[in-house]
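Novice: sequence first, predicted coordinates after that:
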Amino acid sequence: MSSQPQNPQVDRSFNRSMLVKLFVVAALMFGFGFALVPMYKAICQITGINNLVQRDVGAREAKNTQVDASRTVSIEFDANARGPLQFKPEQNALDIHPGEVMTVMYQVTNEQNRTVKAQAIPSYAPKQATEYFKKIECFCFTQQTLGPNETKRMPVVFVVDPKLPKDVKTITLSYTFFELDAPKSVAKGS
């Protein structure tokens, strides 16, 4: 076994170039992580996915639809809150005719002695009803700012498209309202 003498100058040069390469790769990965958020938003906007909090396309035109008085659909309202918020619909259910423009009110209360920024995300059941439930106006379209111990009443103006399949007799509209940018001490306690 013969061992070849190592040249310390070559080792240092190799180590230095490897260190530079690793820093460059780490910087590129860090930059890519920050670039993912705008890339995701752009892809969602182009493809139309993940658009739950945007105005429903064509909802304004839905105001002029024919009301289908021959059938009734029951709409159930659900509310969930994450963080220092109390959130509920002012009524739990409503029977409507497809094509009718309806308004329901939700109430949210900030239970903290500080200002809270929050956002609501809607979901629908059954899933097939999503494309037929058109929100004309909704508090979920924008972030909400609530002052210390403030209570707000917020409307949802909607219409159910008369093209809703006849086998769908009940639609549940559920919102999850959550605090944005929660303080670290609040986030750890959750």
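Specialist: Yep, that arrived.
Novice: only C-alpha atoms for contact and neighbour calcs from this point on.
Specialist: Noted.
Novice: can you show me the strands along the protein?
Specialist: 73-82, 85-89, 93-96, 101-110, 116-125, 133-138, 144-146, 151-160, 170-180 (DSSP state E).
Novice: centroid-nearest residue for this structure?
Specialist: residue 121 (4.3 Å; CA atoms, centre = their mean).
Novice: hmm, residue 140 and that one touching each other?
Specialist: Yes - look at residue 121 against residue 140 with CA atoms under 8 Å: they come within range, at 6.2 Å.
Novice: just give me the neighbour total for the spatially closest residue to residue 137 that is not a sequence neighbour.
Specialist: Counting by CA to CA, 6 or more residues apart in numbering, residue 157 is the residue found nearest to residue 137 once chain neighbours are left out, at 4.9 Å. Neighbour count of residue 157, defined by other CA atoms under 10 Å: 17.
Novice: below is an additional structure, to be compared with the one above:
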Amino acid sequence: MVDNASSSANVLMRKKLLIFTLIMFVFGFALVPFYEKFCEVTGINNLLKPDVLVKENWVDEERWITVEFDANTRGLPWSFKPLQTSARIHPGEPVNVMYEITNNSEREINGQAIPSYSPRFLDKHLKKFECFCFTKQVLKPKETRQMPVQFVIEPGLPIDVQTVTISYTFFELPEGNNPVKK
């Protein structure tokens, strides 16, 4: 009888474990939409899904902002320039700008672009989706490359701001230096 009681207890425990396993399996699949909704609500993961920010951002079509683009180098034998010097945009409107860079030297060079903004608080209203400034750039001798910057300036930018400047300055990196993404 003791053997029969432990056998029925084992069968009962197996059933409970099987039900628990099934519930956990279903929970694992159900967690994905919950996680996505949580990320959408909190704004987490927007760098991996830039469309989320653009779709949720409204465009202020009654207001215009002039965005000026600037490019500089410090201690590099590179030519660096935006392919357009300015753009007239509506706040909330996605913008795509191309920059061109050329290594004028006979050696391969690593460089990193550091952004700066005017007015200084623009960084709080500027959301970049893609930028060459996120990673180091390695240019071979005499190589020319075009690099995009995709961004949006949020409609929350103070109303008295009508012109902003986005500037990038390239600095040389020592070989083997892998900067942190900015």
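Specialist: Right, received. Where do you want to start? Small disclaimer: the values here were computed from a predicted structure and weren't measured.
Novice: TM-score for this pair?
Specialist: Superposed pair, TM-score by TM-score structural alignment, normalised by the length of the second structure: 0.66. Supporting alignment: 127 aligned residues with a CA RMSD of 1.7 Å.
Novice: returning to that earlier point: what would the strands of the first structure look like in TSV with distance to residue 186 of the first structure?
Specialist: TSV is the format used below for the strands of the first structure (distance: least, CA to CA, whole Å):
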stretch	distance to residue 186 of the first structure
strand 73-82	11
strand 85-89	12
strand 93-96	33
strand 101-110	14
strand 116-125	12
strand 133-138	28
strand 144-146	17
strand 151-160	20
strand 170-180	10
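Novice: the ones you listed: which one's closest to residue 12 of the first structure?
Specialist: Ranking the strands of the first structure by proximity to residue 12 of the first structure (CA to CA) places strand 170-180 first, at 48.8 Å.
Novice: need the contact partners of that closest one.
Specialist: 73-85, 87, 116-126, 129 (CA atoms under 8 Å, 6 or more residues apart in numbering).
Novice: what about burial for the residues you listed, which qualify?
Specialist: 73, 75-81, 83-85, 87, 116, 118-120, 122, 124, 129 (16 or more other CA atoms under 10 Å).
Novice: how far out from the middle of the chain is the longest helix belonging to the first structure?
Specialist: If you go by DSSP state H, the first structure has its longest helix at helix 8-47. Averaging C-alpha positions (CA atoms, centre = their mean, to the nearest Å) puts helix 8-47 of the first structure 30 Å from its chain's average.
Novice: so where is it in the second structure?
Specialist: Mapping helix 8-47 of the first structure onto the second structure (TM-score structural alignment) gives no aligned residues.
Novice: to which residue of the second structure is the residue nearest to the centre of the first structure aligned?
Specialist: Under the alignment (TM-score structural alignment), residue 121 of the first structure maps onto residue 114 of the second structure.
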